[in-house]
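In: one predicted model, sequence on top.
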Amino acid sequence: MFCTTCHSLAVTQGDETKLIGGDIGPELTKVGSKVNPDWLVAWLRDPQSYLSHALMPRYRWSDQDLYKVTQYINTRLTDPDLLSNVPPLEEPTQEEIRLGQRLFLEKGCASCHVIQGVSPQKDFGPDLAILGSKNVSQLEFGNSNIPRNLISYIQAKITDPLSVNPAARMPQYRLTPTDLDAITTALLSMTGSPANSSLARLVVPRPESAFRPAGAFGELYDRYKCAVCHRFNG
């Protein structure tokens, strides 16, 4: 399907690693560690159903080909070090989650942040109602040296916010290890719908060509997103 016409991949030859491919779409070298497999299937099957102005063409995959491509991405285009420092965790009990939620309120976190069932007094901090379901690729680690996983991110944001974001307004909390683990457990359980859902549908402006083919050819031209790579009359 000529994916590297638009996307780049890191290829190592000997001691040299370089990017090959196009620069229209994002680099795919480690994308298998960043995306949800179900989302990947839906995206490859019909990009415009997720993002109406997506530049990626809609390919007519057979189920077998779609399976092969997604398996390749999920198993080969990954970051082997991504989960190397993730500590093992058992499933939290409801009592542990409630303890963390109580500490979240007692320590003043709810003054700035939203969690499920709690509205903030101010709107300083981001909504944490779905923090536990976030992929590592959605987190901003800045220049910090902490392990790239959600648990380390949460605990660094609580104990040393400036290490992750030098412009953070969040205070630095001095918590006992037990209290820190309890709050982390509560935040990891926050996987539901955002408390304040004000996100608009993402729309990316699509560059328009001066020429719009008409008739049956025009329909095919639009359907297969030919304008992503090709132009008529400039």
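Out: That came through, no problem.
In: hey, let's count contacts and neighbours off CA atoms from now on
Out: OK.
In: only the buried residues of stretch 117-137, if you could.
Out: By neighbour count on 16 or more other C-alpha atoms under 10 Å, the buried set for stretch 117-137 is Ser119, Pro120, Gly125, Asp127, Leu128, Ala129, Ile130, Leu131, Gly132, Val136.
In: one more structure, for comparison:
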Amino acid sequence: MSFFVVVDTGADFVKWQDVQRSDAPGSAAADALAGKAIFMEKPCAACHAIRGTEARGIAGPDLTHVGSRRTIGAGLLENTRGSLAAWIADPQTLKPGNNMPNVPLTSDELLRVSAYLESLK
């Protein structure tokens, strides 16, 4: 697994830590709101947690602040909306053997869910 190490001042670290402990910020953008609804009604919320929402899954990573991460897939991909969509659409092709199943989504649903996840900073 790959990860980045960031060195901050003590005060900056405390600020970052407070944000990370907080609930998901959410977004008022229409596509992100629609994406949140889709995320909650599909199997996504059964496996992933997003603090401040009904998503309480423990099988997959906590996605509360996924939009602020530099990478996804344990360092496999740069964290962009396109990468999020690609991962959601076919995680096994990108990282064979990972525990995320394929969840059938239409292209519109995929765009909206990736917009929602990108907004979680």
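Out: On my side now, so go ahead. Note that the coordinates shown come from a computational prediction; the quantities given were computed from them, not determined experimentally.
In: what is the nearest of the buried residues of stretch 117-137 of structure 1 to Val69 of structure 1?
Out: Checking the buried residues of stretch 117-137 of structure 1 against Val69 of structure 1 by C-alpha to C-alpha gives Val136 as the nearest, at 22.4 Å.
In: now which residue in structure 2 aligns to that closest one?
Out: In structure 2, the residue matched to Val136 of structure 1 (TM-score structural alignment) is Thr71.
In: which one of the buried residues of stretch 117-137 of structure 1 is nearest Leu19 of structure 1?
Out: Comparing the buried residues of stretch 117-137 of structure 1 against Leu19 of structure 1 with C-alpha to C-alpha places Val136 closest, at 22.9 Å.
In: is it correct that the closest one is in contact with Ile151?
Out: No. In this structure Val136 of structure 1 lies outside contact range of Ile151 using C-alpha atoms under 8 Å: 10.0 Å.
In: quick check: Ser8 of structure 1 touching Ile20?
Out: Yes. Taking contacts as C-alpha under 8 Å, Ser8 of structure 1 lies within contact range of Ile20: 5.3 Å.
In: who has more neighbours out of the two?
Out: Ser8 (20 against 14; other C-alpha atoms under 10 Å).
In: map that one onto structure 2.
Out: By TM-score structural alignment, Ser8 of structure 1 lines up with nothing at all.
In: neighbours of the closest residue in space to Ser8 of structure 1 that isn't next to it in sequence, how many?
Out: Leaving aside its sequence neighbours, Ser8 of structure 1 sits nearest to Gly21 (C-alpha to C-alpha, 6 or more residues apart in numbering; 4.2 Å). Neighbour count for Gly21 of structure 1, taken as other C-alpha under 10 Å: 16.
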